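**Q** can you look at this prediction? I've put the sequence above it.
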Amino acid sequence: MPVNLADAEEYELPRLPSSDEDRRDDTSASKQYGHVHEEISREDAGLLDGGDKLGEDGEDDDPDDPSTYTRAIEEEEMVGKGSNVEALIARTVPTTDDPSLPTLTLRVLVLGISFCILGASASQIFYFKSNAPSFSGYFVILATYPLGHLLANERVIPRGKWIGGWELNPGRFSIKEAILVSVLSSSGASSAYAADILAIMNLYFDTPLSTIPSLLLLLTTQCIGFGLAGMVQNLLVSPPAMYWPSTLVTVQLFTTLYSTSSTALSFSAQLLTTRRLRVFMLIFLLVFIYQFLPFLLFTTLTSVSVLCLLDNRSWWLRTLGSAYSGLGFADFSFDWSSIGSTGPLYTPFWALGNYFGGLVGMIWVIMPIILVFNIWDAQSFPSPVSAGLYNSTFQKFDVTSILKPDLSLDDEAWEKARPLLLTPYFALSYAWSFAALSGVLVHVWLWHRDEIKQALSKRTVLNDVHNKLMRAYLPVPSSWYIGLLAINLGAAVILVKITPLQMPIWALVLSMAIAAIFLVPVGIIAAVSNTTIGLNVLTEFVAGVLMPGKPIGNVTFKCYGYMAMSQALALTEDLKLGWYTSIPPREMFACQIIGTVLGALANYVTLESVMVSKRPYLDGTTVDPTGQWTGRAPAIFYSASIIWGAVAPARFFSGGYEVLYLGFLLGAAVPIACHYGHKRWPGYKLNKVVFPIICSGASIVPQYPTNIILTGGIVAVLANSWFAKKHPKLHGQYIYVISSALDAGTSITALSIYILFGGVLWTWEGPDWWGNSKIDSEHCVLGS
């Protein structure tokens, strides 16, 4: 359940066990392995309603007592006073385990591999499609439920039959099997970041890589994060404080779907599970039906701009009121895909406060001042929050005009075309990104260095319920992760040495070093706040400074540095899911590896097929008459390679943009000021100021339109503050299942509309009326 920091007094992670009673050496801990389940498994604890929890003084807390959950909310995990973090997740995460449940079975492989290949292929196709949805993990979870039970039906597959050492039907389809299907699928069911490199090398640079180097690029960039993920489990997985908020939503969805008939549950737990399932199904069906309105029939609901509706003839009202091209003042959204994009139901309230604080401060305070005083010619740009690149006449900058026939930078053409202008918001977003990166290092060092040292100590043994449960299973040896890292790093070295990727070996090593340095600080922030600080800006900046004039080298450096950390964090979050649900670590590892490798292979086959069959539409030679195929995504990636690689930051950040470098200094200074300010004046609660999250919120537009601010903020306050305090027990029991139902219903609707009306079966853009204007759905354009 979301954590409320409203009454927190200290902003620190909980201290790891330090007493002789709670900390045991590895030898004494190993003696308990055979008694773990007898020690903590209680029938009344159940899988869902949290069960009895051992307090720090050995007394039991009743999870059904509202006061217990109220204390859990107020005693959130950032408090450094030995608070019981387990109480915060007691109503969501299983507290017992049945090691006899089937896990990595043949039907897991059949379903997981099928969904993985389907998702990877579909995602790669969607990459070249206009207005295509993402391949939803909720689709896999929901589709697995009937398919898994179908394969467990003895009428379909009789019991007792084996093939190649695998039992075809080992019995009831278990929750652990369902989780492994989801993990296997999600590990590969996306478009690999490196596919962008292959696309632009083929479509724009006319230097396509052959099959083996292409596969090596895809596999190494996807798998190299495994080695890093395995090395940080003691820091980002095992500690209860590293609870990964969005993972709790997934856990409650799985337990709701698969625990209704469990005989291990008490009557009250079975009743609660049944109620949760009813709540999920009701909300899912209602949202699935409702989302057809903002997605297809009444698209104005996505962004209801009050100022534009009052008078869209005024430039100021359009600029202030539009969510798509303006600041989103008085703009309401009634589309859950927008409202739910910030995770308002499960993200800790303190994190939402920092995030929305940065977003509101930038969009509704700083930007109006910039516009009023016309700083950096703000009023001359088509949109004040555009991420586009402009020339001196404030028209779209023609990247191709500054390139030679071999696609290298033409210095003479650059001198004629310069300067390259950014909107004030986009320029400042780079400063905020720089500040977030330096800030996350300083913040974690100031507040969490002691916890990191304790987690790295070999004598530290965590004795919370989940760590005890996991002792029943063999861990993944560190040598597996180190070996995987070494193999992929070695393959990457060979790859950059023999291919025209424009990246020397030292640059590859540096990109990996950047990922390794930021993994733990960024991971800690992500694990407790649901906010991830990306390395995309830093890696392309560093590559541009150190390797100017090498556009392919720039994006390759960015891919290895950015994806190594991003993939490591994604895998770490999956490991936490397995930790919560007692999945054998080695089977989790196998599913992650299988999914990642198969996904990369499917990406490559699909990518090559599409580029061969649809090339004229993708490289801009011809416009697809159906409007379905487009090269917009690789074109954007190509432009970024030219700006950061060919033009390079030395030319890019000039003419007044040098001030943006101060972001690095600001990011380091603010956490120091807040840290020592809190010690000097604790009453001001500066411990709650997490500057990296503030910077993340300040730079999120235009990745997300500004319609997320008003309605998203209202939902966050109502759900994570008012409702959590007013009805703490109901909040703990239902908030995550409500969130999963809203997200699942929305994503399935988007997928359904794409299949039914997006050109797969039929092409239809919805009715043409005021609420579904073909000119501008939010009515900020004249004539709409």
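**A** Everything's here; your move. Not measured: the values here are computed from a predicted model.

**Q** switch to C-alpha atoms for all contacts and neighbour counts from now on
**A** Will do.

**Q** can you measure across stretch 395-403, start residue to end residue?
**A** 18 Å (Cα to Cα, to the nearest Å).

**Q** next, the one to line up against it:
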Amino acid sequence: MRRGSPEEVEEENSPVEQVALTVPTGDDPSTPVLTLRMWVLGTASCVVLSFLNTFFLYRKEPLTVTGISAQIAVVPLGRLMAAALPERVFFRGRPWEFTLNPGPFNVKEHVLITIFANAGAGSVFAINVITAVRVFYGKHISFFVSLLVVLTSQVLGFGWAGIFRRYLVEPAAMWWPSNLVQVSLFRALHEKEQRRKGGMTRNQFFLVAFVCSFAYYIFPGYLFQMLTSLSWICWIFPKSVLAQQLGSGLHGVGIGAIGLDWSSISSYLGSPLASPWFATANIAAGFFIYMYIITPIAYWINLYKAQNFPIFSDGLFTVTGQKYNISTIMDSQFHFDTKAYEKNGPLYISTFFAISYGLGFACLTATVVHVLLFHGSEIWQLSKSAFQDKRMDIHTKLMKRYKQVPEWWFICILVASVAITMFTYEYYIEQLQLPWWGVLLACALAIFFTLPIGIITATTNQVCSRNSRLEYHHRVHHGVLVPWTSCRKHVLQGIWLHWPTTSPSIPARF
């Protein structure tokens, strides 16, 4: 086991306290990693989680099966394979010598399996694109074209993420809070600890937390589903419209509403337990101001005829509050029909939805400004010195002992992916309605926002809203350069929305 002296470790340890307390500073380079059980369990975890999360994607409250589920499930399977597989060495003494069972199931195998699982656990936004075009608009996209759209959007993110390793992985300040949860679990499952008097080992704490979380969820999830949302104001005044607008967690702003269903709590922003306190407090304060102050005031002063529509809704309405029929303002080629729009009148959205878009634009701008002000000099120094002269913590130094994937590999992946994407969208222009230069524009905008969004994610565990980035692109692309089409809008989401969201999450697995 290679480990620095206590003084060296203390001097070089991560400046982030949570990392220094959680991530071990030792390493054993002789531990087998690329084993048969790693490939079998890793591939199976990736496939199963990808299927489950895509299947549950269509729920109103998305149910996400995280990589932690696979991280726990593969431990008994890995140890079973270690006990059952033969230890015979094949082709002994030759360069391709291998064995089905190199020894006990170890933590490095477990980490790689979990990386596989995390890769499959992430959502594929292009699936939403294809679903919307085929179901909502009734437009045909063949299976082969759909497959190309999904694959190209995924691989684009991998190529660009590899190039950003220097900025999003190696600096000690980029600590990826959500990863510490899995690191703690790895240590609990593999390290032997001496129980302190009056305390618990990691393994004991994990078992207690596991039992408590199961007992907690069984009530709102199965036995008493009413606990999912407790809107007590609506109970007291069941016939009051004002009470419904204020207290309903489903149709109002949810003042006083309490949700005990953990899937509702973590569906969209992830687990609050994995985020730093300052990030969670910032979100809570912003939510309070947005939902409990700005939205009600804008509604009750009837801003932009707000009282003609529900206070909380993601629907589209006419000026009288009726549902807006989108199909009436599109022609047979799914192009925007200006004359039909003038005939049907302007489109309105609820107060909540309008303000959410406005704050989304503010968030996007604030992300770029924050990164420039607080991380601009560091980004510049990393670009100039290629990181070699930069102080590294102990964890980055340990990883430097291993041969890294060359950066030109990622550049080749990126260039090839962009070329294939351009060919796909140009060759199948009738189905996708996006010219090759539209792909380049979407890629350019995505490149610009990947680094700032990645830095925010790496330090706070929060991601900038997709909707604000989508609308920003619509203003640039559809409003200025080319005519608007619904299909073009959606296929661009596969690049413009998916890339800056997926790319920052991929370096977290490096």
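**A** Perfect, I can see it now. Note that this is a predicted model, so its numbers are computed, not measured.

**Q** now what about the TM-score between them?
**A** These two chains, once laid on top of each other, score a TM-score of 0.90 by TM-score structural alignment, normalised by the length of structure 2; 495 aligned residues with a Cα RMSD of 2.6 Å.

**Q** matching residues in structure 2 for stretch 350-364 of structure 1?
**A** With TM-score structural alignment applied, stretch 350-364 of structure 1 matches the range 278-292 in structure 2.

**Q** report the distance from that stretch to the chain centre.
**A** Taking Cα atoms, centre = their mean, to the nearest Å, one finds stretch 278-292 of structure 2 lying 20 Å from the centre of the chain it belongs to.

**Q** with stretch 215-225 of structure 2 instead?
**A** Centroid displacement of stretch 215-225 of structure 2 relative to its chain, using Cα atoms, centre = their mean, is 27 Å.

**Q** what's the end-to-end length of it?
**A** The first and last residues of stretch 215-225 of structure 2 sit 14 Å apart, counting by Cα to Cα.

**Q** how many neighbours does the residue in structure 2 that residue 398 of structure 1 lines up against have?
**A** Using TM-score structural alignment as the criterion, the counterpart of residue 398 of structure 1 in structure 2 is residue 325. Burial measure for residue 325 of structure 2: 13 neighbouring residues, criterion other Cα atoms under 10 Å.

**Q** quick one, helices of the stretch 1-150 of structure 2?
**A** 6-12, 17-22, 36-55, 67-84, 107-121, 125-131, 143-163 (DSSP state H, counting those that start in this stretch).

**Q** now, of these, which is deepest in the fold?
**A** Using mean count of other Cα atoms under 10 Å, the stretch among the helices of the stretch 1-150 of structure 2 with the greatest mean number of neighbours is helix 107-121 (a mean of 23).

**Q** from the contact counts, what lies against that helix?
**A** If contacts are counted by 3 or more Cα pairs under 8 Å, 6 or more residues apart in numbering; DSSP states H and E, helix 107-121 of structure 2 sits against helix 36-55, helix 67-84, helix 177-190.

**Q** tell me the angle it makes with helix 36-55.
**A** Angle of helix 107-121 of structure 2 versus helix 36-55, following axes from the mean of the first three to the mean of the last three Cα atoms, to 10 degrees, is 20 degrees.

**Q** distance between helix 107-121 of structure 2 and the chain's centre?
**A** With Cα atoms, centre = their mean, you get 16 Å for helix 107-121 of structure 2.

**Q** thinking again about what came up before, in CSV: the helices and strands packed on helix 107-121 of structure 2, plus distance to residue 390 of structure 2.
**A** Supplementary listing: these in CSV, determined by distance: least, Cα to Cα, whole Å:
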stretch, distance to residue 390 of structure 2
helix 36-55, 34
helix 67-84, 32
helix 177-190, 22
